[in-house]
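Colleague: Structure of the sequence below:
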Amino acid sequence: MKLTRFSLLAVVLVVVSSPIYAVNQESSEFNVRITIKESCNISTADGSELDFGTIDRASKDANANNNLAVTCTQGTPYRVALQSPRLMINTKINNLSIPYMLYQDANQSKPFGYDIQDAYSNTGTGNTQKIPVWGQVKQTDTNVPAGQYSDKVTVAISY
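Modeller: So this is what the prediction gives:
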């Protein structure tokens, strides 16, 4: 009997309270939006140097490789140029230099361009993409006085 009274009381409360909520209801709307802009980031992936190592004077070609890391929004076309005079300068005697080349492929058939027009090109995936950089110094260009030679390359990306 107590259970029946409790059940009846619960039903009455639900029936009485239902119209209260329905009578005082209002609504409004709002927009939800996002704007995605194209973006690209670039850095060196495997250290900050392309190191040809140490070789004997005029003994052989010197080859080295490294990777750049590019992250562009999905579907964003981009171009990467490697800007430098392509001359490693002796660190002690400024008028001594060694020319070198930078390539987009291991076969060294496609040079990296100096400017955006002759650059490596691809389309972003939203994930980091590795771009290989292959370098070569010809044997004949290493017939120079012993010492350390270096150059600084600026990596330029346009998108």
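
Colleague: drop to CA atoms for contacts and neighbour counts, all remaining ones
Modeller: Fine.

Colleague: SS state for the spatially most central residue of the chain?
Modeller: By C-alpha atoms, centre = their mean, the mean C-alpha position of the chain lies nearest to Val70, the distance being 1.9 Å. Under the three-state scheme (DSSP: H, G, I helix; E, B strand; the rest coil), Val70 adopts strand.

Colleague: My guess is it contacts Gly126. True?
Modeller: No. Using C-alpha atoms under 8 Å, Val70 makes no contact with Gly126, being 9.5 Å away.

Colleague: With adjacent residues omitted, what lies nearest to Leu68?
Modeller: Nearest residue to Leu68 in three dimensions, chain neighbours excluded: Thr44, at 4.3 Å (C-alpha to C-alpha, 6 or more residues apart in numbering).

Colleague: Would you do the same for the sequence below? I want to compare the two.
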Amino acid sequence: MRPTPSRLFVAVLALAAAAPAFAAVDTTNLNVTITITSICDIHTVATLPVNFGSVSSIATNVDQQGQLTINCTPGTAYTIALDNGQNGTDVNSRKMASGANLVPYQLYRDSARGPGDVWGSTTGVGGNVLAGSGTGAAVNVPVYGRTPSANFPAGTYNDLVVATVTY
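Modeller: This next block holds a predicted model:
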């Protein structure tokens, strides 16, 4: 007698149910890594110049403010240094030039513009750089300027100071 399809199906099911199930399992570890390096960017946003504007030659202690913008990796310690400019031999002799004529000025880390606030490029003990710590967001850093006297020949005076971030 030949088995019918339904009997054959039931027989196969019975054998499958009676047969032991053999399953194998194996594992491995998968490493996931990232290396994040610190960075500080001082030129993401254009600087705002220290523009003393148009003043009469009798003006004294002309104050103005510019701005740098810095963006550093969160927790990254940094310093910002300002050099002597094109016409200064040190930070205490910065000058704007119009031809051979020179107008002295100073840049400061604080709006009080005191002698201890002069912003330069000296690091370490007695340094005059600006120190900070990154937040991961762009941070505006004011640069305070003062020219003690405008008693110089009429003209447009300029200087270029290089700002450097070290981290």
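
Colleague: from what I can see the residue nearest to Leu68 of structure 1 touches Asn65, true?
Modeller: No. With contact defined as C-alpha under 8 Å, Thr44 of structure 1 does not count as touching Asn65 (11.6 Å).

Colleague: And Ser6 of structure 2, what's its match in structure 1?
Modeller: When structure 1 is aligned by TM-score structural alignment, no residue sits opposite Ser6 of structure 2.

Colleague: Ser6 of structure 2 belongs to a helix, doesn't it?
Modeller: Yes. Judged by three-state DSSP, Ser6 of structure 2 forms part of a helix.

Colleague: related to what we said a few turns ago, what's around the residue nearest to Leu68 of structure 1, how many residues?
Modeller: By the measure other C-alpha atoms under 10 Å, the count of residues near Thr44 of structure 1 is 17.

Colleague: Roughly how far does it sit from Asn122 of structure 1?
Modeller: Look at Thr44 of structure 1 and Asn122 of structure 1: by C-alpha to C-alpha, to the nearest Å, they are 17 Å apart.

Colleague: Over to Arg57 of structure 1?
Modeller: Counting by C-alpha to C-alpha, the gap from Arg57 of structure 1 to Asn122 of structure 1 is 38 Å.

Colleague: These two - which one has more neighbours?
Modeller: Asn122 (17 against 14).

Colleague: quick one: secondary structure of the equivalent of the more buried one over in structure 2?
Modeller: Correspondence of Asn122 of structure 1 to structure 2, assessed by TM-score structural alignment: Gly132. Of the three states, Gly132 of structure 2 takes strand under three-state DSSP.

Colleague: Please, where are all the helices along structure 2?
Modeller: 5-18 (DSSP state H).

Colleague: what's near enough to touch the residue lying closest to the residue nearest to the centre of structure 1 once chain neighbours are set aside?
Modeller: Nearest residue to Val70 of structure 1, sequence neighbours excluded (C-alpha to C-alpha, 6+ apart): Ile42, at 4.5 Å. When contacts are counted by C-alpha atoms under 8 Å, 6 or more residues apart in numbering, Ile42 of structure 1 touches Leu68, Ala69, Val70, Thr71, Ile157.

Colleague: Kindly report the same for Val50 of structure 2.
Modeller: Shown in contact with Val50 of structure 2 (C-alpha under 8 Å, 6+ apart): Gln64, Gln65, Gly66, Gln67, Val143, Tyr144, Gly145.

Colleague: thought the third one was touching Leu107?
Modeller: I take that to be Gly66 of structure 2. No. When contacts are counted by C-alpha under 8 Å, Gly66 of structure 2 is not listed as touching Leu107 (9.6 Å).

Colleague: still on that earlier bit, which residue in structure 2 lines up with the residue nearest to the centre of structure 1?
Modeller: Aligning on TM-score structural alignment places Val70 of structure 1 opposite Ile70 in structure 2.

Colleague: Three-state assignment for Thr4 of structure 1, please.
Modeller: On the basis of three-state DSSP, Thr4 of structure 1 is classed as helix.

Colleague: ok, now which ones touch the nearest residue to Arg79 of structure 1 once chain neighbours are set aside?
Modeller: What sits nearest to Arg79 of structure 1 in space, not counting adjacent residues and going by C-alpha to C-alpha, 6+ apart, is Ser121, at 4.3 Å. With contact taken as C-alpha under 8 Å, 6+ apart, Ser121 of structure 1 is in contact with Pro77, Tyr78, Arg79, Val80.
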